[in-house]
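**Q** got a predicted structure here, sequence first:
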Amino acid sequence: MSDERRTESTAHQNFETIAIHAGNTADPLTGAVVPPIYQVSTYKQDGVGGLRGGYEYSRSANPTRSALEENLAALEGGRRGLAFASGLAAEDCLLRALLAPGDHVVIPNDAYGGTFRLFAKVAGRWGVEFSVADTSDVEAVRAAATERTKLVWVETPSNPLLGITDIAAVAGVARSIGARLVVDNTFASPYLQQPLALGADVVVHSTTKYMGGHSDVVGGALVTADEALGEELAFHQNAMGAVAGPFDAWLVLRGVKTLAVRMDRHSENASRVAEMLSAHPRVSSVLYPGLESHPGHDVAVKQMKSFGGMVSFRVADGEAAAVEVCDRAKLFTLGESLGGVESLIEHPGRMTHASVAGSLLEVPSDLVRLSVGIESADDLLADLRAALA
């Protein structure tokens, strides 16, 4: 579907309707209401250069992936969506497409460990420089920028410290210095937050997380507000080749259909977990933007529909006690990743964020991160109380 038709078809629809219908056109051959998995590498041409629907080779385009990419763009209110093999593949494509040796990026002081590793260990080797800033402080972002800054990178809520950045305010800073604003919207999902509407140029997702929602797929996405930028990224997506496979695209497309109802339940359960932990004697602090005590609460209220399913907390007795809590939990599965229907618990310092140890992004050693699932909240609370006992 063309961008104009897509915009017309979704402009007056609510999110829940868009999630189920955008890109999900009934199969013209059989009438199947779910798009088929086109598990194919190449396509018969009707004469040399006579492509059916523009398909010639599945690295360049695949009908199942096209359906997901149309859906992603509609969900974020963007002009172009692109689906990748992982969130980091999407980030790598973005960096290589938009940056050159000598360019500079401002990144958060609490970015995801894999993102930091990509900047520090990969992009840095071909001459891309970066500075670290507390992106919740607009003036700190401005101070970290240089005359060579091409991108301002934001995670909100951030991973794993649940920091909140005022997207509209930072977008203003980025525009004033001639840079683009990139927002990692993985923790919030497009149901809870719409960065492009707040001034972002590009949205990044690990679709492995809430978009897929069932811990059975690895994927990533980019969505752009500008069609020309989307075309530039699509060129690099094809040239670099780290695209989402047909089955993976189909799994994410399936997961998105229930995104709204899942995020409502994730947020409800996480709120109850955060409130319980806030009153627990073995917990020294709780990081959840839904709590009025959170320093970013007012901004989160302004730019988010609800506060999501991620909760982090610090254990009063230190690192060993935090590790023990992770080991003692039963219903909360000890594991990396997040955003699935089942609840997960992890120790970021030794697991997902081990790559930032010794850097400016090092996380507290007594920190525990929860991905609160959609099970019974009462059962989740009982499990955490037992783990903290």
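**A** That came in fine, so what should we check first?
**Q** going by C-alpha atoms from here, please, whenever you check contacts or count neighbours.
**A** Will do.
**Q** give me the nearest residue to Arg262, chain neighbours excluded.
**A** Distance criterion C-alpha to C-alpha, 6 or more residues apart in numbering; nearest residue to Arg262, sequence neighbours excluded, is Ile374 at 7.1 Å.
**Q** quick one: the one you found and Gly339 touch, right?
**A** No - using C-alpha atoms under 8 Å, Ile374 is not in contact with Gly339, being 9.9 Å away.
**Q** among these two, which residue is more densely surrounded?
**A** Set side by side, Ile374 and Gly339 show more neighbours around Gly339, with 32 against 23, by other C-alpha atoms under 10 Å.
**Q** for the more buried one, give its distance to Thr207.
**A** Using C-alpha to C-alpha, to the nearest Å, we find Gly339 at a distance of 9 Å from Thr207.
**Q** putting a second one here so we can go through both:
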Amino acid sequence: MASRDTKKSHTLGINTRVIHHGDGFAKNTGTVMPPIFPSSTFKHGNPEGFDYTRSGNPNFKILESLLASVENCQYATVFGSGVSAITAIASSLKSGDLVLCEENLYGCTVRLFEQVFQKFGLETKWIDFTTINSIEAIKKINPTMVWIESPTNPLLKIIDIRKICKIANQNQIPVVVDNTFATPLLQRPLDLGATISLTSTTKYINGHSDALGGAVCTQDFNWEERMKFAQKSLGLQPSPFDCWLITRGIKTLPLRIQRQVATAFSLANELAKHPSIKWVRYPFRTDHPQNDLAKKQMAGGGAMITLSLKANQTQTYNFCKNLKLFTMAESLGGVESLVCHPATMTHASLSSQIKEKLGINESLVRLSIGCEDSIDLENDLNQSLSQLK
């Protein structure tokens, strides 16, 4: 039998932590699910210290507490979208600062850096962080910040977070990791040395395609202060209702992820056998270029699959449109399966030269695997593949 001290030191499991959100700011009602606090302003001098929702709201605090628990960190700040979270971080930099970026980032991240912040003197340099030379590049370039994704969108490259953070930390360079595809259930960037773990809570964290949100998690109090300042001063705050929806959604995150990952792995293996497919990218398949690193760094291969068809753009579009259970749409991470054509959707803002360099071509397809029955998704993919001509 465990001693009383052992019981006290026991850390609650992830399934328990996502369900028990702590203070719901409604102690006198006995409500199990926290209510929505849609108020724009609060009476001066209230015990909780709220004044104006742009600078704080009970629904923000509830979700931030949950996210900090799941990310295993001290601080979490929520925003109105994933792009709002990116904006908050980028806005903390100044003219002349250089951000060293992984070349295969989310298209809206690229657009924000290249078409918005570049006008204010923020510089970016893009490199392939899967190469050996990338570590030397950090030392040589000495950037103000390093910005990576892993797995990347849409090519699912796996970046060695620990190795990059080790070098960056030695040189006091903050590292931002966009962890949207993995979620903290499969990968914890802060535990690997990252300064900031960024996520679009619109995706897996919420999981129901009905709310927008973003979050920045960190162990660094100074970065927490910067994020709170950006949330308030730039008006990047989420809505209380969206925070309530995301708080509801995160309660089933472990269950959803478990099913989605298992289905994605099975489908990736089946798709790789199909004669109409050139190649399949899935981090936990042995043919993935960074498979060993993925298994070392991640608890699972995720629920995203990227594949290249033996088809032109028209045929690839027809494949996407002929699917019955995969909706052709932006976004990912919901309970419903989605299909995306990155070249004309998520990464449409990139120049044709950049897309060609990265390998985001007309035959590339990105699948977000939902919670449907695996056999039904497999049959749907096969019927659409059979129509390729």
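**A** In hand now; what should we look at? Since we're looking at a predicted model, the values are computed, not measured.
**Q** how about the contacts made by the equivalent of the residue nearest to Arg262 of structure 1 over in structure 2?
**A** Alignment note (TM-score structural alignment): Ile374 of structure 1 maps to Cys371 of structure 2. Residues near Cys371 of structure 2 by C-alpha atoms under 8 Å, 6 or more residues apart in numbering: Arg256, Arg259, Gln260, Val335, Glu336, Ser337.
**Q** residue in structure 1 matching the third one?
**A** Meaning Gln260 of structure 2. By TM-score structural alignment, Gln260 of structure 2 lines up with His266.
**Q** how about its match, secondary structure?
**A** helix (DSSP: H, G, I helix; E, B strand; the rest coil).
**Q** hey, where'd the strands end up in structure 2?
**A** 75-79, 98-102, 123-127, 145-149, 175-178, 196-199, 214-218, 277-281, 304-309, 327-328, 338-340, 364-368 (DSSP state E).
**Q** where does the third one end up in structure 1?
**A** Spelled out, it's strand 123-127 of structure 2. Under the criterion TM-score structural alignment, strand 123-127 of structure 2 matches residues 129-133.
**Q** mean per-residue distance, the matching stretch to structure 2?
**A** Compared with structure 2 after fitting, stretch 129-133 of structure 1 deviates on average by 0.9 Å (mean C-alpha distance after the TM-score superposition for structure 1).
**Q** tally of neighbours for Ala188 of structure 1?
**A** Counted with other C-alpha under 10 Å, Ala188 of structure 1 comes out at 26.
**Q** give me the contacts around stretch 114-131 of structure 1.
**A** 88, 91-92, 95, 99-107, 144-145, 353, 355-356.
**Q** stretch 238-258 of structure 2 too?
**A** Applying C-alpha under 8 Å, 6+ apart, the set of residues contacting stretch 238-258 of structure 2 is 14-15, 18-19, 34-38, 57-60, 62-63, 66, 78-81, 185, 201-202, 204-208, 210-213, 302-303, 335, 371.
**Q** do stretch 212-232 of structure 2 as well
**A** 54-55, 67-68, 71, 73-85, 88-89, 91-92, 190, 195-202, 236-238, 242-243, 246.
**Q** recalculate using a threshold of 7 Å.
**A** Stretch 212-232 of structure 2 is touched from outside by 54-55, 68, 73-82, 84-85, 88, 92, 195-202, 236-238, 242, with contacts defined as C-alpha atoms under 7 Å, 6 or more residues apart in numbering.
**Q** show me what counts as buried in that stretch.
**A** By 16 or more other C-alpha atoms under 10 Å, the buried positions in stretch 212-232 of structure 2 come out as 212-219, 223-224, 227-232.
**Q** how long is stretch 105-113 of structure 1 from one end to the other?
**A** Stretch 105-113 of structure 1 end-to-end distance (C-alpha to C-alpha) = 16 Å.
**Q** Tyr191 of structure 1 -> structure 2?
**A** Per TM-score structural alignment, Tyr191 of structure 1 is aligned with Leu185.
**Q** and if you look at Leu287 of structure 1?
**A** Per TM-score structural alignment, Leu287 of structure 1 is aligned with Arg281.
**Q** ok, Asn62 of structure 1 next?
**A** That one, Asn62 of structure 1, aligns with Asn57 by TM-score structural alignment.
**Q** cool, Glu76 of structure 1 as well?
**A** By TM-score structural alignment, Glu76 of structure 1 lines up with Glu71.
**Q** contact partners for its match?
**A** Pro184, Arg188.
**Q** distance of it from Cys320 of structure 2?
**A** 35 Å.
**Q** Ser197 of structure 2 now?
**A** Taking C-alpha to C-alpha, one finds Ser197 of structure 2 at 32 Å from Cys320 of structure 2.
**Q** how many other residues sit next to Ala111 of structure 1?
**A** 28.
**Q** typo on my end, Asp376 of structure 2
**A** 12.
**Q** what range in structure 1 matches stretch 164-174 of structure 2?
**A** The aligned range for stretch 164-174 of structure 2 is 170-180, by TM-score structural alignment.
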